[in-house]
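K.L.:
Sequence first, then the predicted structure:
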Amino acid sequence: MKNEDSPSKKQIFLEKLSQLEQFTEEEQKQKIEEMNEIMDGMSEKEFDSVFTKELFNKLDKIIEEKKLSMGNAISLMKHIGSCKVLLNSWIFGLFNSLLYRRFEKMIIDEEQKKEGKNEKLLIDLCECYLLLSGIFFPELLSICMPCLLKVALKKEGNEETQKDVEIALLALSRVDNYFKMEPKLFLNEIKEIIQYHQEHQNLTRLAYQSAWQFLIKRFHRDKSLEGVVVNELHFVREAVRELDELSKSVDWKRKEERKKETEEALVIRRWLSVIFYFFASCKPRDGEFVGLLSSIVQIFLASRENSEVISCQCIDTLKKATEVRVAMVDDLLKSGAVDVALEIIVQLATSNELIHGSVEFFWSVCERLKNINEKKNFEAKREKVKRKIFEKLEEEGYEDCIIGLHYLKIINWLSFSFFMKNIEEYFICC
């Protein structure tokens, strides 16, 4: 049992940080390794409470006073950035900090050097900038992108190179989809990285996922990349394989309270985000997404007892595929997605967020069934799907489901009468 008087991870981390300037450069290196280990054990809430504008300004001050070497500062900042990305934290305090401005200036100054350019320093600065920042500027992206793609193209299989490549790709995966880029700036390089891994398995799981995340975000802005994503690089096949293998690596049966997910669970979450973007971007493909939808359903079934975050992501991703009509209703039925949504709706002890998502999913499916243009010659299948859904509702307790939803008031943001009217309209003639 934890002693209530024992210091928290936050307190230990901040105490070590306050002592850094007292040590030599070599001693600082050891202390930073200890601080990095503490960060690795932090929950998202703990992490967000530590990294404030004041903390980054303090770091900038001891760098300015040469009480912390730039090499040690970068080592610390890069680890903060990696944890930030994997925890899906924002660290709002960095953007307006003095340290952020220092990094921006150093990147531009190093890039503009005619002689004596420090390539290693530039790479480190670019990685810190992309990992830590929430807002990117085109001038800095034009420096960071080619710099980090060059690192990510390294093919040596040793552990040190793999780690370098992983950090570079993790940083690149942060470049958001609202940046539209000419394919000539990245496409050949990212294709080579993905295809080489498919043949030689040289990347870590996180690095491979990050490469796809970078590309799918570009696809979200440029639909001309669909042929490359789907046909050349086989995104659907790769996503299914990665999800299935990652799922086998997670101990889903662990019952104890976990403040921090395993790396495999974090990578699963990142894959689900990528698939969400993919569904939002690609054209409908009849029957081609059943395997991918089935993998998401299996992840949901495995995670629903112990990871509400992942199970909610699964439902949101299935909902996206339904809303944007990227998968046929028949595919949703074959994959088990419809069954999962209905099971959630009748399990009234389930979290509100899951039920909200499932109601929206079910509503979208019903709207699709009403649409005569959903699919050519689909009428017979449509009636079959309606019958299956209605039978499932009957089996689970149709009236209890609706009354329960009304009682919990979890759909108060919808019109209850409209929801009821639509359900009766869809199934009255079954």
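P.N.:
Looks like it arrived, so ask away.

K.L.:
rest of the way, CA atoms for contacts and neighbours
P.N.:
OK.

K.L.:
Which positions in stretch 47-60 come out as buried?
P.N.:
47-48, 50-53, 55-60 (16 or more other Cα atoms under 10 Å).

K.L.:
now those in JSON lines, with secondary structure and distance to Val151?
P.N.:
Listed next are the buried residues of stretch 47-60 as JSON lines, based on DSSP: H, G, I helix; E, B strand; the rest coil; distance: Cα to Cα, whole Å:
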{"residue": "Phe47", "secondary structure": "helix", "distance to Val151": "28"}
{"residue": "Asp48", "secondary structure": "helix", "distance to Val151": "29"}
{"residue": "Val50", "secondary structure": "helix", "distance to Val151": "31"}
{"residue": "Phe51", "secondary structure": "coil", "distance to Val151": "28"}
{"residue": "Thr52", "secondary structure": "coil", "distance to Val151": "30"}
{"residue": "Lys53", "secondary structure": "helix", "distance to Val151": "30"}
{"residue": "Leu55", "secondary structure": "helix", "distance to Val151": "30"}
{"residue": "Phe56", "secondary structure": "helix", "distance to Val151": "27"}
{"residue": "Asn57", "secondary structure": "helix", "distance to Val151": "30"}
{"residue": "Lys58", "secondary structure": "helix", "distance to Val151": "31"}
{"residue": "Leu59", "secondary structure": "helix", "distance to Val151": "27"}
{"residue": "Asp60", "secondary structure": "helix", "distance to Val151": "27"}
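
K.L.:
Check it against this one:
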Amino acid sequence: MSACTSDKPQIGLQDISPTTKFLKLFDELENCREDEQMQKILEMNGLIDEMDEEEFISVFTKELYDNIDEMIEEKKLLMVNAILLLKHVGYCKMLKMNALYSFGDSLLSKRMREMIIDENEKKKDEKDERLMIDLCECYLTLGYDFSYELHSICIPCLLNAASNKEENEETQNETEMALLALSKAFIEQELNLNEIKEIIQHHQVHRNLTQLAYQSAWLFLMNRFLYENVEEVITNELHLAREAARELEELTRCVNWKKKDEEKRGKKEKEEILLKRWLDLIDNYIFSYKLWNEEFVQLISSLVKVFKASRDNYKEIEFNYLHLLYISAEKKTVKIEDLLKEGAIDLCSEEMKQSTLNNGVAFDCLNFFLNVSRRLKGKKDDDKEEAKRKAIKRKIFEKMEEEGCEDIMTAFMKFCLVWQIS
């Protein structure tokens, strides 16, 4: 009889929740042989994938992490198996939510922190590089508060792992995990810029990263150098707008926009998570940096497509990110005719006509039109530019009038907008 066999009556596992199944298997781990223990953890990792955010929070508590620490201490759980479980927990935590603090307060967190420091202090020929990478990935993805010492150890280690250019599925998965962990890293120092640039540029040529790995590389770059003078690198050398537009368009085609309400409350699709991560990154850039180029025109077009696709079934995307358009309308490098051509003006006017208009959406749309009006206000000295300005104003005015946007027109006047066609 297997050491894992229980004398308790078996219940129909297909009828119970992923959390109950997970906890049942977790309770059995300490009585298993190494190979059986690993098999159970692989099964547990599959159950983690099925959990929604609420279930995930209920399972991964400080108490559970402390239990894992005790099992490791008593040699009832092998470290290699613990890492197999914890890496998957960290991966799913990053995708399901980021504000879970239970690991950072646990004894397991302290153990892993000490292990990282101890391993780092070993001589080069004594270090276990694979263990070091695994520990750093677990610690960063599971934790929330990192010291400079831990960052200074983990970042070079994970960047080295992420720089592996071998083209196979195993390397892709390892690179994805390393970059996902790095996306949590943040130190206000211009270190490792060349390494992350090389990873991004190599992918742009060879497409060797997964979508999540590539987005994570960008997030690490943005977080890491938020206060450094890297706008030129991000915007003109690495082409953020071009790359973000391409990723958004691909994800927009892949997301299941027709999911039912009850499905949306459950686990989120990876494409939906990636889409929101890209929107967060774009939001971060727009609020933190000033430099724009002509490639942002395509990004605006992609944002409009996302908002239109999400309008009926994922309204929260539009609620949370529509402000990206009104901020875009502030930028002098974004031409008003491009906003018109790429559908931004149509989208905002359509939203203003909705009978169930959300206050936040109304605010964003009004600000969008306010910025458009400010940009079109005032005569141009050059006759050709002045004629162009008048033509654009007239075209926008006529479009709104045709669509019956009287409320928008009233709002324009209320906000001191000048819409005289002269």
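P.N.:
Looks like it arrived, so ask away. Predicted, not measured: the structure shown is a model, and the values here were computed from it.

K.L.:
what TM-score do we get after superposing?
P.N.:
Remark: TM-score between the superposed chains equals 0.85 [TM-score structural alignment, normalised by the length of structure 2]; 406 aligned residues with a Cα RMSD of 3.1 Å.

K.L.:
Turn the buried residues of stretch 47-60 of structure 1 into JSON lines, columns for distance to Glu159 of structure 1.
P.N.:
Output for the buried residues of stretch 47-60 of structure 1, formatted as JSON lines (distance: Cα to Cα, whole Å):
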{"residue": "Phe47", "distance to Glu159 of structure 1": "27"}
{"residue": "Asp48", "distance to Glu159 of structure 1": "30"}
{"residue": "Val50", "distance to Glu159 of structure 1": "30"}
{"residue": "Phe51", "distance to Glu159 of structure 1": "29"}
{"residue": "Thr52", "distance to Glu159 of structure 1": "33"}
{"residue": "Lys53", "distance to Glu159 of structure 1": "34"}
{"residue": "Leu55", "distance to Glu159 of structure 1": "32"}
{"residue": "Phe56", "distance to Glu159 of structure 1": "31"}
{"residue": "Asn57", "distance to Glu159 of structure 1": "34"}
{"residue": "Lys58", "distance to Glu159 of structure 1": "33"}
{"residue": "Leu59", "distance to Glu159 of structure 1": "30"}
{"residue": "Asp60", "distance to Glu159 of structure 1": "31"}
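
K.L.:
Tell me the one of the residues you listed nearest Tyr426 of structure 1?
P.N.:
Set against Tyr426 of structure 1, the nearest of the buried residues of stretch 47-60 of structure 1 by Cα to Cα is Asp48 (46.5 Å).

K.L.:
Could you check which residue of structure 2 pairs with that closest one?
P.N.:
Correspondence of Asp48 of structure 1 to structure 2, assessed by TM-score structural alignment: Ile57.

K.L.:
Can you get me a residue count around the closest residue to that match other than its chain neighbours?
P.N.:
Of all residues not flanking Ile57 of structure 2 in the chain, Leu100 sits nearest, at 7.3 Å (Cα to Cα, 6 or more residues apart in numbering). Neighbour count of Leu100 of structure 2, defined by other Cα atoms under 10 Å: 17.

K.L.:
any idea what Leu100 of structure 2 aligns with in structure 1?
P.N.:
For Leu100 of structure 2, the residue aligned by TM-score structural alignment is Ile91.

K.L.:
ok, that match to Cys83 of structure 1 distance?
P.N.:
Taking Cα to Cα, to the nearest Å as the measure, Ile91 of structure 1 falls 11 Å from Cys83 of structure 1.

K.L.:
Mean deviation, the one helix or strand Gln30 of structure 1 maps to versus structure 2?
P.N.:
If you go by DSSP states H and E, Gln30 of structure 1 is part of helix 25-40. On superposition with structure 2, the mean distance recorded for helix 25-40 of structure 1 (mean Cα distance after the TM-score superposition for structure 1) is 1.4 Å.

K.L.:
Check which helices and strands that helix sits against.
P.N.:
helix 9-19, helix 70-86 (3 or more Cα pairs under 8 Å, 6 or more residues apart in numbering; DSSP states H and E).

K.L.:
start and end residues in structure 2 for the first one, please.
P.N.:
Per the alignment by TM-score structural alignment, helix 9-19 of structure 1 matches residues 18-28 in structure 2.

K.L.:
next one: the matching stretch to chain centre, how far?
P.N.:
Relative to its chain's centre, stretch 18-28 of structure 2 lies at 29 Å (Cα atoms, centre = their mean, to the nearest Å).

K.L.:
Just give me the residue closest to the centre of structure 1.
P.N.:
Arg270 (2.9 Å; Cα atoms, centre = their mean).

K.L.:
Residue in structure 2 paired with that one?
P.N.:
Per TM-score structural alignment, Arg270 of structure 1 is aligned with Arg277.

K.L.:
and that match, what helix or strand is that in?
P.N.:
Judged by DSSP H and E, Arg277 of structure 2 forms part of helix 270-288.

K.L.:
And the contacts of that helix?
P.N.:
Contacts of helix 270-288 of structure 2 from elsewhere in the structure, counted by Cα atoms under 8 Å, 6 or more residues apart in numbering, are 95, 211-212, 215, 219, 222, 226, 244, 248, 251-252, 254-255, 317, 321, 324, 327-328.

K.L.:
Swap in 6 Å and give it another go.
P.N.:
The contact list for helix 270-288 of structure 2 (Cα atoms under 6 Å, 6 or more residues apart in numbering) reads 251, 255.

K.L.:
now that helix and helix 79-96, what's the angle there?
P.N.:
Counting by axes from the mean of the first three to the mean of the last three Cα atoms, to 10 degrees, helix 270-288 of structure 2 lies at 70 degrees to helix 79-96.

K.L.:
buried sites along helix 270-288 of structure 2?
P.N.:
270-279, 281-283, 285-286.

K.L.:
Same check on stretch 85-92 of structure 1?
P.N.:
Counting neighbours by 16+ other Cα under 10 Å, stretch 85-92 of structure 1 gives 85-87, 89, 91 as buried.

K.L.:
swap in stretch 167-180 of structure 1?
P.N.:
Buried residues in stretch 167-180 of structure 1, counting neighbours by 16+ other Cα under 10 Å, are found at 167-177.

K.L.:
again with stretch 376-390 of structure 2
P.N.:
Those would be 376-377, 389-390, for stretch 376-390 of structure 2 by 16+ other Cα under 10 Å.

K.L.:
with the residues you listed in mind, which one is nearest to Ile345 of structure 2?
P.N.:
Nearest to Ile345 of structure 2 out of the buried residues of stretch 376-390 of structure 2 is Leu376 (Cα to Cα; 13.7 Å).

K.L.:
so which helix or strand takes in the closest residue to the closest one other than its chain neighbours?
P.N.:
In space, and not counting its chain neighbours, Leu376 of structure 2 is closest to Arg389: 6.5 Å by Cα to Cα, 6+ apart. Assigned by DSSP H and E, Arg389 of structure 2 belongs to helix 383-402.
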